[in-house]
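Peer 1: Sharing a model that was predicted from the sequence below.
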Amino acid sequence: MLRSLEIRDMLLIDRLELEFRAGLNVLTGETGAGKSILLDCLGFVLGWRGRADLVRQGAAQGEVVAVFDLPPDHGAHRLLAEAGLPGGAELILRRQVTPEGRKTAFVNDRRASAEVLRALAETLVELHGQHDDRGLLNPRGHRALLDAFGGHEALLADLRAAWGALAAARRAEAEAAAALAAVRGEEAFLRHAVAELDRLDPLPGEEADLDTRRRQMQAAERIRGDVARAAQALGLDGAEALLRDAARWLEGVADRAEGALEAPMAALNRARIELGEAADGVDRALDSLAHDPRELEAVEERLFAIRALARKHGVLPDDLGDHASGLRARLAALDGGEGQLRALAAATVAAQARYGAVADRLGAARRAAAGRLDAAMATELAPLKMERAIFTTEVTPAEPGAEGQDSVTFLVATNPGAPAGALNRIASGGELSRFLLALKVCLSQGAEALVMIFDEIDRGVGGATADAVGRRLARLAETAQVLVVTHSPQVAARGDHHWRVEKRQEAGATTSTVTALAPAARVDEIARMLAGESVTEAARAAARELITG
C-alpha cells in the first residue's frame, strides 16, 4: 500500500505531503489544476521515464519521497535482497533531481539505480488510463495476464524447465555434430599420423640417448685406427718383443758382468710389467671402440626419423608420445562420434517430446482460462452498459519458447456482427475506459499487493454508465488500494477518501495544492462537479444522494 507521498519543489508544487489510505482514493479538480503533476511526481520516484523539466522554477533541487507498506510475502522483498538493499515492512523511495537533470535515487536511505526503482515499481504500482501502453493495452503482455488469471504458475515453471532442458539438449547435439564434422575433415590425416607414430613408437628421452650413442660411435670411428696401431706397437710384434729379446740377451751375460747388469735387468723387468699393463689397457680400449657399422647406420636412421616426425607435428621429440595419445583420442572420438551423436539426437527428441507435452497442457489450460475470462468479462461489461459488446481472448499458435507455443491477444467487438479487433483500435474513448476497467476487475485476483492508479479512466462516460464505473472501482478497491483521478461526480461519490487538487496564484507565483476533504467539503466538491462554479443547494442534495446511493 502507498502510505504517503511527499513532494518538494517539483513543477508547480512547493511542498506537499499526502497520506493515503486503503480503499478507493479519489483525486478531483478542474482541468489544469495539477492532477497529472501528482502522477508525474509519483512516476518520477518510481523510476519511470517522463518529462525532463521537473524542478520548480527557482529551486536548487526537486525531491519526491514515497513510502509503501509491504506485506511479508510481497515481491519487493526478493528484489531488495538481490540488489543488496535493506528491507523490512516499510519501503521508502526517495529521488532527487537538479535543474540540469542530474538524478539521484535512494531506497531505504541507500543509493540505488533507476533500474532498481523500475524493477521495484513493477511490484508496487499499476497505472491504467486511455493511453495505457504499459499494461492491458499492450498485446505483448496479454499472455502473462491470462496466465495470472488462470493460475498457471506451476505449469509455467515446468515448461521453463522443459525448455531449458530442450535448449541444452539441442546445444549438446549441435556441438557434437560440429565437432564430428571437424574431425571427419581430418580423418585421413589422423589415421596416417597415428599409424606413423605407432610404427615409430618413440619413447621419452630416446632422442637424447640416440644422439649420445651416435656421437660416441662417430668418435670411435675417428680414433680406433690410432689405438690399433698403438696396440700393435706395444704387442708381441712390437715393444714387448724387443724388451723380451733385451732381457734374454742380458740374462745370457749377467754372470760374467760382475753384478753390473743386476740393476738394469731389474729395471727392465719393471718396464716389462708396466708395458704389459699398458698393452692390456689399450686392448680393452680397442675392444670398447669396436662396433658394427650397421649399428651406427640404424641409430642415425632412427634418430633422424624421430627428429623429422617431431618437426612435422610441431612438437619436441620427447612430446611425440603425448601428441600421439592426443591424436588417438581424436580418432577414437571420430570412431565413437556417430554413436554419441545418435544418443544426443535421441536425447533431443525426448526433450522435445517432454517440452511438447507440457506446452500442450499449458495451451489447453490457457484455452480453458480464456473461456472463463471471456465469461467473466461478459458479466462485468453488462453493468457497465456494454452488454452488447463482445470480448474474446484469442489463443493462437506461436513460435515455441520458454513461455510456451501460444500467442494470446485480447480482442473486442463493440456490437454483435461487427469485426473484432485490438482494444485500442476498436473501442472509442468511453468504451475503452470501460473495457479496461472490466478487464482489470477480472484480472485483479492476486493483485492485492499492487497499488492501482486509474488516470481519468472514466473519461467519455457519464450518467448511469459513470455510476457503474464508480461502483466497479469501489469493488476493485475492496481488495486493493486504488487511486483514481477523475472528472466524474458519480465516480468521486464512490470514494472512501477524497482529495481536491487546486491551482493557486500567490505573490506572483502559481502553485498546485492538494487538500484532503472532510465530509462537508466533499459534498461541495461533488456538487461543483455536478453544477459547475455556482454550487446550489440542489446540487448539494444531488451530491449527498450520489454519496449515499
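Peer 2: Okay, I see it.

Peer 1: For the rest of this, base every contact and every neighbour count on C-alpha atoms.
Peer 2: OK.

Peer 1: now the strands for the stretch 401-549 of the chain?
Peer 2: Taking DSSP state E, counting those that start in this stretch to define them, one finds strands in the stretch 401-549 of the chain at 404-413, 421-422, 451-455, 482-485, 497-506, 509-516.

Peer 1: Check it against this one:
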Amino acid sequence: MLEELELTDLGPIPHATIQPSAGMTAITGETGAGKSMLLNAVKLICGGQADSSRVHPGSIRAWAQGIFVANDGAAAWQAAKEAGVEDDDGELYLSRTVPAQGRSRAVLNGKTVPRTVLARISEDLITVHGQADQLRIASPARQREFLDDFANNTEQRIAYEQAWRAYHAAVQRLERLRTQEADMIQRADYLRESIARINQADPQPGQLNELKAHRSRIENAAQIEHGVSMAMAALDGAPEEGVEGTINMLGHAAAALRNIHVGGVFDELANRLNSTVAELDDIRFTLAQQLPDEHDAADLDELNARIHELNELVQRWGPTLDDVIAWRDQAMLDLEDMDASPEKQAELEKQRDKALKHAMTAARALHDTRVNAAQALSVNVTKELDSLAMPGAELDVQVRERATLDANGLDDVEFLFRPFPDSPPLPMGKSASGGELSRLMLAMELTSASTHMQQHAKGEPAMTFIFDEVDAGVGGKAAMELGRRLAILARSAQVIVVTHLPQVAAWASKQFVVTKGDGPGGIETTVRQVEGNERLKEIARMLSGSSTKTSHAHAQELLAECVL
C-alpha cells in the first residue's frame, strides 16, 4: 500500500505531498492543471524512464519518493533483500532523482540501486491502468499478455519458454547440418588438418616462454658463469690464495660475539649473524645450480627448432600459445557438430523430436491456463459491462490452437467485442465507438484489478491500483456505476483514480485537487487535499464548471448518494 507520495520540482509542481487513503482516493482538477505529473512521479519511482525536460524551470533537479508498506514475507521485500536492503519497520522507500543534466539516480531505503530494482519491487506493490492501454490492447500480442496476466500463469510460461528454446536450438543444429553440408565438409577438413598440426606439435601451456628463457640462458652462458663464479668466490673465498669468504668471516664474527660470554645483546647479534650465514649458504647453493650445463650449448639448435615450431602455431592460431591450445580444444567440439554422417543426422533428429515433445507438453499446459482464463475473463468483463450501463454488450476472448509452435506457444489469442446483442463479434478497435471502447477497457481493468487483488496474499497491506482518467467518454449512469465499482474494489485494495467526473470523485474517501496559478517562478501547480466545504465546492465545480447555489446543492446530494 502507498502511504505517501512526495515530489519536488517535477514539471510545474514545485512541491507536493499526497497521503492517499487506504481505500479510494480521487485526484481532480481542471484539464492542463498538471495531474499527469503525479502519474509521472509514480512512474519514476517504479523505475520508468527519466526525462530531464520535466525538471521544474530554474531547478537543478527533480525528485520523487513513494513510501510503501509491505509485510516482511512479501515478494517486494524478497526482491529488496536481494538488493541488500534490510527491513525498516515494513516500509519501503522508493525514490528517484532526475537532474536537469546528467543521469538519474534510483534509491531504495537509502541505498543506491539500478532503476530495474525499483521496477522489480514496484510490480508487486502498484499497478497503473492508463488510457494508453486502449490503443495497445488492440494488438494480438498485447491481448495475449493481458490474458496471461489475468491467468497468473507465470510458472507455465517460464516452463514453456525453456522448452521452446531447447527445441529451437535442436532445430537450428539440424538445419545447419542439412543446409550447410558442403560448407561444413570444407570447414571440417580445415579443422581436422589444423587439429592434427597442433597435436603433432603437442604444445603445453607456458612452454614457449619457458623455452625462450632457457635459450636466453644458453646464449648468455659465459656472462652467467662469470657472474655466478665471482659471486660464489666472494661467498666462499679462495683458500689457495688465503682469501677468506664472506660466509666464513660472518661465522667468525658470530663466534667472537658468543665468546664474550655476557649474553644479552651480544647473543642476539650473534644469532642474527648466524641467520645471515644460513641465508647466504642457501644463496650459494642456489647459485651453484645456476651454473650452465656443458651440454646446453649442444642442445641450442634443437631448442631453436622447437621455438620456431611453436611460433608458427602462435602466428596462425595465437596470439599466445594458450590461445592455440584453446582454439584446438574448441575446434574439436565444433568438429563433433559438423559430423554430417547419417548417424549424426539421425541423432540430431532424435534430439529435435524429444525437444518437440517436451515443448508440446509445456505448450498444452500453457494452453489450458489460457482457455480457462479466457472463459473467466469473458464472463467477468461481460458482467462489468452490464454494470456500466451496457446491457447486452459482450466480450468473447478466443484462444485458438495452432498446429505449429512459436515463441509464445500454440495459441492465437483474439479479443472479440459485441457492443449490442445484434452486433456481430468483431476485433477490438473495429467494433466499438470511443465511449464504448472506454467502458470496455474499464470493465477489463476492473476485472484485472479484482483478480490481482484476490491473488494478493491474505494479511498483507492492500495492493495499490491507479486509474489514470480511464473514464474518458463515460458519463451519466455509467459514470455513477463506475465510481461505485471502484469504491467496491477499494474495500480490499487501495485505489487511486485520476478523474474529471464528479460521479467518480464523490465515491472517494479522500480527494486531492490539482490547481494551476501564479507563483514566485511563474505559473506553478499546487496539490492539496480538500475536505468538508472545500470538497463540496470542488464537486460543484466539476458538475457545472463553477460553484453556484444549484451546483452546491447537487454536489451535496451526490456526496450523500455515493455511500456503500
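Peer 2: Looks like it arrived, so ask away. In this text the structure is predicted, and so the values were computed from the model without any measurement.

Peer 1: which one of the strands of the stretch 401-549 of structure 1 is the most hemmed in?
Peer 2: Across the strands of the stretch 401-549 of structure 1, averaging neighbours per residue (mean count of other Cα atoms under 10 Å) puts strand 482-485 on top, at a mean of 26.

Peer 1: Need the residues that contact that one.
Peer 2: Contact with strand 482-485 of structure 1 is made by 22-28, 35, 451-457, 473, 476, as judged by Cα atoms under 8 Å, 6 or more residues apart in numbering.

Peer 1: following the one helix or strand Ala182 of structure 2 maps to, which helix or strand comes up?
Peer 2: Of the helices and strands defined by DSSP states H and E, Ala182 of structure 2 is found in helix 181-201. Following helix 181-201 of structure 2 in sequence order, the next helix or strand is helix 207-219 (DSSP H and E).

Peer 1: Ser448 of structure 2 matches what in structure 1?
Peer 2: Counting by TM-score structural alignment, Ser448 of structure 2 lines up with Leu443 in structure 1.

Peer 1: three-state assignment of the nearest residue to its match once chain neighbours are set aside?
Peer 2: Using Cα to Cα, 6 or more residues apart in numbering and skipping residues adjacent in sequence, the residue nearest Leu443 of structure 1 is Phe149, 5.7 Å away. With DSSP: H, G, I helix; E, B strand; the rest coil as the basis, Phe149 of structure 1 sits in helix.

Peer 1: Report the contact partners of the equivalent of Phe149 of structure 1 over in structure 2.
Peer 2: Using TM-score structural alignment, the equivalent of Phe149 of structure 1 in structure 2 is Phe150. When the contact criterion is Cα under 8 Å, 6+ apart, the partners of Phe150 of structure 2 are Ala373, Leu377, Ser448, Thr451, His452.

Peer 1: In space, what's closest to Phe417 of structure 2 - neighbours in sequence excluded?
Peer 2: Counting by Cα to Cα, 6+ apart, Leu395 is the residue found nearest to Phe417 of structure 2 once chain neighbours are left out, at 4.7 Å.

Peer 1: hang on, that neighbour in a helix?
Peer 2: No - Leu395 of structure 2 sits outside any helix when classified using three-state DSSP, being strand.

Peer 1: Can you tell me how far it is from Ile158 of structure 2?
Peer 2: 28 Å (Cα to Cα, to the nearest Å).

Peer 1: Ser551 of structure 2 now?
Peer 2: Applying Cα to Cα to Ser551 of structure 2 and Ile158 of structure 2 gives a distance of 55 Å.

Peer 1: How about Asp322 of structure 2?
Peer 2: Using Cα to Cα, Asp322 of structure 2 is found at 39 Å from Ile158 of structure 2.

Peer 1: Comparing these two, which residue is more hemmed in?
Peer 2: Each of Asp322 of structure 2 and Ile158 has its neighbours counted (other Cα atoms under 10 Å); Asp322 has more, 18 against 13.

Peer 1: What strand or helix carries the more buried one?
Peer 2: Following DSSP H and E, one finds Asp322 of structure 2 within helix 321-337.

Peer 1: which helices and strands does that helix pack with?
Peer 2: Secondary-structure packing of helix 321-337 of structure 2 (3 or more Cα pairs under 8 Å, 6 or more residues apart in numbering; DSSP states H and E): helix 181-201, helix 300-317.

Peer 1: again, only this time at 10 Å
Peer 2: helix 154-179, helix 181-201, helix 207-219, helix 300-317, helix 342-387 (3 or more Cα pairs under 10 Å, 6 or more residues apart in numbering; DSSP states H and E).
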